[in-house]
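1. Using only what follows, build the 3D model:
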Amino acid sequence: MKATDQYQGKHVLVLGLAKSGYAAARLLHQLGAEVTVNDGKPLAENPAAQELIEQGLDVICGEHPLTLLDKPIDLIVKNPGIPYSNPILEEAVKRNIPIITEVELAYHISDADIVAITGSNGKTTTTTLITKMLENSGRTPLVAGNIGVVACEVAEQASDDDVIVMELSSFQLMGTDTFQPKISVLLNIFDAHLDYHGSKQHYIDAKARIQANQEESDYLVYNVDDKEVVAIAETSSATKIGFSTRVLHPEGLDIAEGHLRYKQTPIIALEDVMLPGRHNLENILAAVGASILAGSSREQIQHVLKTFGGVQHRLQFVKKHKERAFYNDSKATNILATSKALDAFQQPVILLAGGLDRGNSFDALIPSLSGVKAVVAFGETKHKIAETAQSVDVPSIQVVDVLEAAVHAAYAQSEEGDIILLSPACASWDQFRTFEERGDAFIQAVSKIIN
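-> Next up is the predicted model:
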């Protein structure tokens, strides 16, 4: 951990616990700050708060009183999920009190270079690919941020022989000030989290924070096929490495003559890449670029791309049985994600879709249903999805109540060469607590068929 005295004696309010708040509070206390912790959960139900009290911190639980700002506060470290419409944060802005997330704190103490990844889609896949590509490179990759361990906990343990691979959301990036990764990766920008940010421009501005403090000695790996990303890149002072799946990009990463290329040098043949989907080619190109810049070898990159079948619940290859391939894309909780999953396959697809009914229609899914062989709809939205499939004459449409029945119905009508794909286009909360639980249930149902 890098020595720093910038928090010594500072009065810091940590707003919201969870993993990031707990880690930030503990670290700030260690760095000599006078820390007050505030969390909405009552103390009796809050073991993390109880532990911090035992460590000597001032903890206020059960409410968010504005009186917290009555005593001098030099800095607020907020949980990323707490919106800036929170009354304490609104008042803090009026009083010009700086507000950060623990990602900024992690940067201040990190001895290791940081590779930071953001985008509306593909962050976890790209982060995982980069991490695997950096293995055996002579530097130990440490995963942090949205996946892995809280960023400041990783930074506390990292040495200059390590490299921190950090997946970052717009919520986390919005709370950065001096954050300056050695390599930043900007994948894409779609409409997302507008309820939190208030407008698409505010969302774009938050994403742009990933490169805002970079200099020419740093690198920005960015998607030249995304106009919002390009607009951000045009303002960047970093050395820019673009990637494209659509056009030749000789100074960056592209696809030509059946190969993925870096600065016109072939890296791997497309036919040797295990991870399916055109959208994943963007993630792969971004990961290859960042990994090369961080010191990975071509041999390690090739090994990863030949063997990596996907992140769990994100177009994850599950099993092949009697020439039918099962894929778990439970993370596809919206129509855009399911459309991308369907576009990933050339083979006949039997789609399993359904879940929580949020009141929306599924008309936006229609263009991606043209090549679908069958739809098995389940959950609250089963009839809506079935009606959408009927409108484009999907050859076979079945409606069942639960996911396990959908798996059995899909397999019963499948043939050799078919893809059986769970990509729900809906949240899981009608029948499952999380999309991970739903994906696990799919895998279990597949195992019952095979065994």
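2. contacts and neighbour counts: CA atoms only from here.
-> OK.
3. burial count for residue 379?
-> Residue 379: 23 surrounding residues under other CA atoms under 10 Å.
4. Show residues contacting stretch 194-212.
-> Residues from elsewhere that reach stretch 194-212 (CA atoms under 8 Å, 6 or more residues apart in numbering): 83, 116, 118-119, 169-171, 173-174, 176, 179-181, 184, 189, 191-193, 220, 228, 232, 236, 238.
5. With stretch 219-228 instead?
-> By CA under 8 Å, 6+ apart, the list of residues contacting stretch 219-228 reads 182-189, 204, 211, 229-230, 233, 238-246, 282, 286, 289-290.
6. Any buried residues in it, and which?
-> By neighbour count with 16 or more other CA atoms under 10 Å, stretch 219-228 contains the buried residues 219, 220, 221, 222, 223, 224, 225, 228.
7. Specify which member of these is nearest to residue 390.
-> Distances from residue 390 to those, taken as CA to CA, are shortest for residue 225 (33.6 Å).
8. can you give me the strands for the stretch 101-250 of the chain?
-> Using DSSP state E, counting those that start in this stretch, the strands found in the stretch 101-250 of the chain span residues 113-118, 140-145, 162-167, 183-186, 219-223, 239-243.
9. I'd like the structure of this one too, to check against the first:
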Amino acid sequence: MDLKGKRITVAGLGRSGFAAAGFLKDMGCDVWVTDSSSGGEIDERAAALKERGVNVELGGHSKRFISSSDMLVVSPGVGDESAPIRMAKEAAIPIIGEIELGYLFCKAPIIAITGTNGKSTTTSLIGHILKEAGKNVSVSGNIGIPFTGEVASYKDDTVAVLEISSFQLEYTRSFRPKISLILNITDDHIDRHGSMEEYSDKKKKIFENQGEGDTAVLNYDDAGVRPLADECNCDVLYFSRMTKVKGAYVDGMHIYYDAGEAPEKVMHIKDIGLAGEHNTENVLAAVIAARCFGVAPDTIRKAVSGFKGLAHRCEYVDTVNGIDFVDDSKGTNVDATVRAIGSYAKPIVLIAGGRDKDSDFTAADGIVCKKVVHVVLIGEAKDRIAESISPSVKKSKADSLRGAVRMAFESAAKGDMVLLSPMCSSFDMFRDYKDRGDQFKALVKELKDGGKE
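-> Predicted structure coming up:
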């Protein structure tokens, strides 16, 4: 596609919008950027773009920034009801997302990963395995590295590994990965999409353009994912912890890969350096992607055994007075927290709460009753979560993360674990989940330095 000389408006000046605007400017476009917010990093990005001759408006959206455009490129955080999208639809201006923009100029085969939970870990793991196999890999997308910031540097032998969120899939049109993976679909982002059905429909867009020669990888154990095979127009491989399937599965204490010829023993479960059954699922999915790109089983085993996971995902922080502290700040929905709690045998003091996404917190009640001795709640959702958890579970409320950490520490016994796994987004009290997790770690360090009073 030749966009040189075209007037393109980018809505949103977060990481993705900033990268898209720079990419379009490099392509010779007349670039306009609009964002309803201002201050901090937004102002810095705006200044950098203005120096390059990009037109930028902050603090609102004016019609003149939209109405004469040849195309609107929307950042993932820009919802369907936003003013730029509404104005573009009224003017019959084509709308695409940042992922679609990158795809239009991508010459590399794409492995695209989506799902409610496990996306970042699986994306990073696939990238790690392929790198260990000597392949030229670029990892980007929802993981924090915009696709449009990377795509221009791709070489003929590059393999693009993309983490893709439902927000990013919303405005894809022709996006067609070589391999798509749907890890799971559970309750999340209902505040944005309106219903589970709409949320699932956005996830399914990852394979809607796939065809002959492509592969969709689906979680056989997820009741909302397995039936999607009927909607795929490409080859389908499954992964399963419980059933022998065409794809990757667990049998006894080993992981096998079987694409329909003969089963290959890939690795022992103990070779996985990540805790929890959910991480076994992530490894199974990664095994399929790696084998589809010709990576030998022994190389996969060595790469997986050396992979230690990502920050803020069930990350061990420290032990203070015999109490373990674990940072799962990326646990921004109920299912993520359920999976995190299920990964540990120790009694748990859970710190949860934040900005509600219209989640069903009662879905956590069963495992909380079994494994959590005390729930310390923070943020806007603390009252709703308290009402959703059985009265038999001790609950407390704190006005700050500092107060919650101190409260959890004082109530925990030697041998217990304090787990930060909020079930909510962070935006009521923090910049993002990383900021929340980093503050948690700093508070644990303070406890370590000061001891239990």
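10. tm score of chain vs chain?
-> With the length set by TM-score structural alignment, normalised by the length of the first structure, the two chains reach a TM-score of 0.86; 439 aligned residues with a CA RMSD of 3.1 Å.
11. hmm, back to that, compare the strands of the stretch 101-250 of the first structure and give me the one nearest residue 51 of the first structure.
-> Going by CA to CA, the one of these nearest residue 51 of the first structure is strand 140-145, 22.7 Å.
12. so where is the closest one in the second structure?
-> Mapped onto the second structure using TM-score structural alignment, strand 140-145 of the first structure spans residues 136-141.
13. and if you look at stretch 207-222 of the first structure?
-> By TM-score structural alignment, stretch 207-222 of the first structure lines up with residues 203-218 in the second structure.
14. Equivalent analysis for stretch 98-115 of the first structure, please.
-> So stretch 98-115 of the first structure sits over residues 94-111 in the second structure, by TM-score structural alignment.
15. In the matching stretch, which residues are buried?
-> 95-103, 106-111.
16. how distant is stretch 151-160 of the second structure from the center of its chain?
-> Between the centre of stretch 151-160 of the second structure and the centre of its chain there are 22 Å (CA atoms, centre = their mean, to the nearest Å).
17. on that earlier part again, so which of the contacts of stretch 194-212 of the first structure sit within helices?
-> Counting by DSSP state H, the part of those found in helices is 170, 171, 173, 174, 228, 232.
18. any idea what the first one aligns with in the second structure?
-> Under the alignment (TM-score structural alignment), residue 170 of the first structure pairs with residue 166 of the second structure.
19. how close does its match get to residue 181 of the second structure?
-> Per CA to CA, to the nearest Å, residue 166 of the second structure is found 13 Å from residue 181 of the second structure.
20. Over to residue 427 of the second structure?
-> As judged by CA to CA, residue 427 of the second structure and residue 181 of the second structure stand 28 Å apart.
21. Show me which of the two is the more surrounded one.
-> Set residue 427 of the second structure next to residue 181 and count neighbours by other CA under 10 Å: residue 181 wins out with 30 against 16.
22. What's the match for the more buried one in the first structure?
-> Under the alignment (TM-score structural alignment), residue 181 of the second structure maps onto residue 185.
23. quick one: contacts for its match?
-> Listed by CA under 8 Å, 6+ apart, the contact partners of residue 185 of the first structure are 115, 116, 117, 118, 220, 221, 222, 286, 290.
24. can you rerun that using 10 Å?
-> Residue 185 of the first structure sits next to 115-119, 123, 126-127, 167, 210-211, 219-223, 241-242, 283, 286-287, 289-290 when contact means CA atoms under 10 Å, 6 or more residues apart in numbering.
25. distance between the ends of the match of stretch 98-115 of the first structure?
-> 26 Å.
26. Ok, stretch 180-200 of the second structure next?
-> Stretch 180-200 of the second structure has its terminal residues 15 Å apart, counting by CA to CA.
27. Do a quick rundown of the strands in the stretch 351-451 of the first structure.
-> For the stretch 351-451 of the first structure, the strands defined by DSSP E, counting those that start in this stretch cover 372-378, 396-399, 419-422.
28. Can you say which of those strands is nearest to residue 347 of the first structure?
-> Across the strands of the stretch 351-451 of the first structure, the minimum distance to residue 347 of the first structure, taken as CA to CA, is reached by strand 419-422, at 6.6 Å.
29. Can you mark which positions in the match of stretch 207-222 of the first structure are buried?
-> 203-208, 210-211, 214-218.
30. again, but for stretch 444-451 of the first structure
-> Within stretch 444-451 of the first structure, the residues scored as buried using 16+ other CA under 10 Å are 445, 446.
31. before we move on, the earlier item: quick one: which of the ones in helices among the contacts of stretch 194-212 of the first structure is nearest residue 11 of the first structure?
-> Taking CA to CA as the measure, residue 174 is the one of those closest to residue 11 of the first structure, at 21.6 Å.
32. Grab the nearest non-local neighbour of that closest one.
-> What sits nearest to residue 174 of the first structure in space, not counting adjacent residues and going by CA to CA, 6 or more residues apart in numbering, is residue 206, at 4.7 Å.
33. burial measure for that neighbour, as a count.
-> 20.
34. so how far is residue 230 of the first structure from it?
-> Per CA to CA, residue 206 of the first structure is found 15 Å from residue 230 of the first structure.
35. what do you get for residue 317 of the first structure?
-> The value you get for residue 317 of the first structure to residue 230 of the first structure, if CA to CA is used, is 32 Å.
36. more neighbours, the two?
-> Neighbour count, other CA under 10 Å: between residue 317 of the first structure and residue 230, residue 317 has more, with 21 against 17.
37. next structured bit after the helix or strand the more buried one falls within?
-> Taking DSSP states H and E as the definition, residue 317 of the first structure sits inside strand 316-321. Toward the C-terminus, strand 316-321 of the first structure is succeeded by strand 324-328 as the next helix or strand (DSSP H and E).
38. That next one vs strand 316-321, what angle?
-> Comparing the axes of strand 324-328 of the first structure and strand 316-321 via axes from the mean of the first three to the mean of the last three CA atoms, to 10 degrees yields an angle of 160 degrees.
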